[in-house]
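Chemist: Provided below are the primary sequence and the corresponding predicted coordinates.
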Amino acid sequence: MIYIDNEGITDPHVNLAIEEHCIRHLPAGEDYLLFYINAPSIIIGRNQNTLEEIHQAYIDEHDIQVVRRISGGGAVYHDHGNLNFSFLTDFSKDKLNNFKQFATPIIEVLNEMGVAAEMKGRNDIVVGDKKISGNAQFSSTKRMFNHGTLLLDCDLSQVSRALDVKMTKIQSKGHKSSRSRVANIAEFLDEALSTEAFKEKILDGIFPQSTERRVYRLTDKDWESINALVEEKYGRWEWNYGRSPDFDIQRTRHFAAGIVDFRLKVKRGGTVENVKIYGDFFGQRPIEEIEDALIGVRYHRQDIEAALAGFDLYAYVGDVDRGEFIDLIYGPDEV
């Protein structure tokens, strides 16, 4: 495994651009590990409706950056007390949505530090009933990454102030708020650690003293590509917020794979004119392919079934029942 040096950058726009550049352009056949620390920011999941996930006025007042990532999952708050890790590797189906496989090295190091961490639920690392890390994935046909947060000493009061927790998620998980579920790793350590010192402990655990730590340093050519990604994508409102289309119908359901939220605009003649699918689900394929397949289709169950017949839904949204997925589009609202 090769460690990627991000040069201590804390701008979330740049760090997400580094991650995307590396997964798309560094040589295949090698595994890489990237760590980065972001200034106060909210990182939005690829398929989420940004304006429905955040408290915009609070974010503006406190100069919190909002950046969309290319992986699925839910919105998360980052600051200097949060360490982010990303494992970059060749794609294989057995790794897809296998968060435990990637989190295990991190969990083992935390255990060695006296933190009783374990993988639980869909994609969380927890200590007892408290979440200390969430994970997400992005994959192409050849490469993929699994990245996650490590809440060392994050300002947890900002989580509920900056994020708008959806009632769907609260009701389905039986929690009053996301704040009650999270904790800092610092609470379980015998000694205080800076985020940089914590990062070094994790690196020492993953790269033992007997193993040479190979380091990749970004080249001028890498930086040209990274800076272009920031300018053309991560630094733009169109990517981070985007426009939500007008819709007549909204249907939301919480599956084992996560929240799926359909927005449809249906013409007077009964055909689908516009569709947008939001949620914190994970999938390998772009959800826009499902959206495009539904445009122009008659808003009738049989027509919807026919339009989606050739799609492997697992590749787009994860583990969902096809019948229940069609019910969501056409049937009564459910939570």
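Modeler: Arrived safely. Source: prediction; values computed, not measured. Residues are numbered from 1 along each chain as shown.

Chemist: Only C-alpha atoms from now on, for both contacts and neighbour counts.
Modeler: Will do.

Chemist: just the helices in this structure please.
Modeler: Per DSSP state H, the chain carries helices over the ranges 12-25, 56-61, 99-112, 157-162, 167-173, 195-206, 220-229, 237-240, 288-294, 301-308, 313-317, 322-330.

Chemist: Same list (the ones you listed) but as CSV, adding distance to residue 37 and mean neighbour count.
Modeler: Rendered in CSV, the data for the helices of the chain read as follows (distance: least, CA to CA, whole Å; neighbours: other CA atoms under 10 Å):
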stretch, distance to residue 37, mean neighbour count
helix 12-25, 8, 21
helix 56-61, 19, 13
helix 99-112, 16, 18
helix 157-162, 17, 16
helix 167-173, 27, 14
helix 195-206, 8, 16
helix 220-229, 17, 15
helix 237-240, 19, 16
helix 288-294, 31, 16
helix 301-308, 41, 15
helix 313-317, 29, 19
helix 322-330, 37, 16
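
Chemist: List just the one of those that sits closest to residue 263.
Modeler: Of all those, helix 322-330 sits nearest to residue 263, with 8.8 Å by CA to CA.

Chemist: Distance from that closest one to the middle of the chain?
Modeler: In terms of CA atoms, centre = their mean, to the nearest Å, the gap separating the centre of helix 322-330 from the centre of its chain is 24 Å.

Chemist: if I look at the closest residue to residue 70 other than its chain neighbours, how far off is residue 60?
Modeler: Using CA to CA, 6 or more residues apart in numbering and skipping the chain neighbours, the partner closest in space to residue 70 is residue 46 (5.0 Å). To residue 60, residue 46 is 22 Å away according to CA to CA, to the nearest Å.

Chemist: okay, now the one to match up with it:
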Amino acid sequence: MAQSMMRRIAMSNMLVMVGLTRRASSRSLATGKSLMAKKSKNDLPPEGEVTKSVFMSQSTDIYTNLALEDWMYRNMDFSKHHVMMVWRNEPCVVIGRHQNPWLEANVPFLSEKEIALARRNSGGGTVYHDRGNLNITFFSPRERYDRKYNLELIKRALFRGFGIKSIINDRHDIVVRDKYKISGTAAKLGRLTAYHHCTLLVNANKTDLSKALAKREHGIQTNATPSTPSPVVNLSDLDQRVTVEGLQTAVGYEYLRTPALHLEDGGDRQISKQRGFQFINPSEDWFPGLAELKNELQTWDWSFGRTPMFTVSRSFPVPSELLSPSKVYSATQELIISMTVDKGLINDVTLNIPPGLVESGFYGQASVITHLKGKRFTSEALTALQDAMLTRHTSGDVKKLDDKEQFVAKCFDQVVNTI
């Protein structure tokens, strides 16, 4: 009964508001930028004068939705109008602003599966998205940012709509059955505006989620923000009635029936005061300047180049057949590759070549290192290494690496996580 009522109310609001949104978007949303530029502080009205909207993004592209989020944060005035945006994405991995993608994600798997990797503007940990996730962003003035209020709304919606009991832990995750995480959270607080966003697992592909975020041997040392692994569960595993669309309606309905600043059920009367559900088309026509924000988010320099400086060191036992046959070695002969990477570029590298490999004919470390500096920590560096080793050959007819050089290249390949 409750779900049926939610759908009727949500749909009635959609029908009213969708027709208004397109005509008003370019005018009212674009003017927000000039208004925000003039303000030095928020002039906040009483709670009763604040209206709410639920924006439903029509895009499933991660870069578009992150750009829309950033556009609204930069340009809109939320003093009298709070907004909850709901959005979904095709498969992707989203890292926090201060994280290391090579440490947090299985980059080779993402490349193989053509799963996008995106760096968002907020902090927090790494998450996997697909169309089985519901993503929610709460926008408000900085002074009225309240993460606990937002999470309580979601918690109430889960119970009111589906009878699912949950708790909010000390890390502001939403947890069910005492240990299973269904929602992680992050935020960005500016001078005037703030947003808090989270993702809810509804029926996400947990196999791809596990592989995309799999931790592997990497040898990375960094001060970048680490993610905290947690056991997860889909809400549909708890109750098969839960769908992304149904949850979107339930949370949106809970948001609209609740006053802006305190958790009180205002029911239909409160809903009637709000601006309702609105379909949003995140395009340049609706949001001038959106394309520029999206283009920046898609660049390698943003997704990987913004990574805090890190060092990586890996050691690899040298196969006996590559060592000098006339020598007997008392210790394991290991090739050690060490690098410092800044802004995603290699700025220092050391190849510690064991005596057994040198005595079997591998040499020329200085020329190899010279070719690697300034290269991206990707297959670009591997190509530079291979080219450097080829240039050492005295015979111009030699066009391929010998066994020892192939071994070094293979080890280097594992360090930079190429496939």
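Modeler: Structure received. Computed from a predicted model, the values in this text were never measured in an experiment.

Chemist: What lines up with the residue nearest to residue 70 of structure 1 in structure 2?
Modeler: In structure 2, the residue paired with residue 46 of structure 1 according to TM-score structural alignment is residue 97.

Chemist: need the contact list for the alignment partner in structure 2 of residue 188 of structure 1.
Modeler: For residue 188 of structure 1, the aligned position in structure 2 is occupied by residue 238, per TM-score structural alignment. Neighbouring residues of residue 238 of structure 2 by CA atoms under 8 Å, 6 or more residues apart in numbering: residue 164.

Chemist: Report the separation between residue 238 of structure 2 and residue 229 of structure 2.
Modeler: Applying CA to CA, one obtains 21 Å for the distance of residue 238 of structure 2 from residue 229 of structure 2.

Chemist: same deal with residue 111 of structure 2?
Modeler: 22 Å.

Chemist: got it, and residue 352 of structure 2?
Modeler: Between residue 352 of structure 2 and residue 229 of structure 2 the distance, using CA to CA, works out to 34 Å.

Chemist: Just give the number of residues close to the counterpart of residue 81 of structure 1 in structure 2.
Modeler: With TM-score structural alignment as the matching criterion, the partner of residue 81 of structure 1 in structure 2 is residue 132. The burial metric for residue 132 of structure 2, expressed as a neighbour count using other CA atoms under 10 Å, is 22.

Chemist: can you pull the contacts of residue 132 of structure 2?
Modeler: Residues 88, 201, 202, 203, 204, 205, 244 are the ones in contact with residue 132 of structure 2 under the rule CA under 8 Å, 6+ apart.

Chemist: Contacts only, for the residue nearest in space to the middle of structure 2.
Modeler: Averaging the C-alpha coordinates of structure 2 gives a centre point, and the residue nearest to it by CA atoms, centre = their mean is residue 94 (1.4 Å). Contact analysis of residue 94 of structure 2 by CA under 8 Å, 6+ apart lists 117, 118, 119, 120, 126, 127, 128, 129.

Chemist: What does the fourth one correspond to in structure 1?
Modeler: It refers to residue 120 of structure 2. Residue correspondence, TM-score structural alignment: residue 120 of structure 2 in this structure matches residue 69 in structure 1.

Chemist: how many neighbours does that match have?
Modeler: So residue 69 of structure 1, with other CA under 10 Å, has 24 neighbours.

Chemist: can I assume it is in contact with residue 44?
Modeler: Yes. When contacts are counted by CA atoms under 8 Å, residue 69 of structure 1 is listed as touching residue 44 (6.1 Å).

Chemist: Look up the closest residue to residue 328 of structure 1, ignoring the ones flanking it.
Modeler: Closest residue to residue 328 of structure 1 apart from its sequence neighbours, by CA to CA, 6+ apart: residue 251 at 6.2 Å.

Chemist: quick one: the one you found from residue 109 of structure 1, how far?
Modeler: When distance is defined by CA to CA, residue 251 of structure 1 is 42 Å away from residue 109 of structure 1.

Chemist: Also residue 73 of structure 1?
Modeler: Taken as CA to CA, the span from residue 73 of structure 1 to residue 109 of structure 1 is 25 Å.

Chemist: how near is the match of residue 188 of structure 1 to residue 158 of structure 2?
Modeler: From residue 238 of structure 2 to residue 158 of structure 2 the distance is 11 Å (CA to CA).

Chemist: and if you look at residue 317 of structure 2?
Modeler: When CA to CA is applied, the distance between residue 317 of structure 2 and residue 158 of structure 2 equals 53 Å.

Chemist: and what of residue 60 of structure 2?
Modeler: Computed with CA to CA, the distance linking residue 60 of structure 2 and residue 158 of structure 2 is 24 Å.

Chemist: No more questions from me, cheers.
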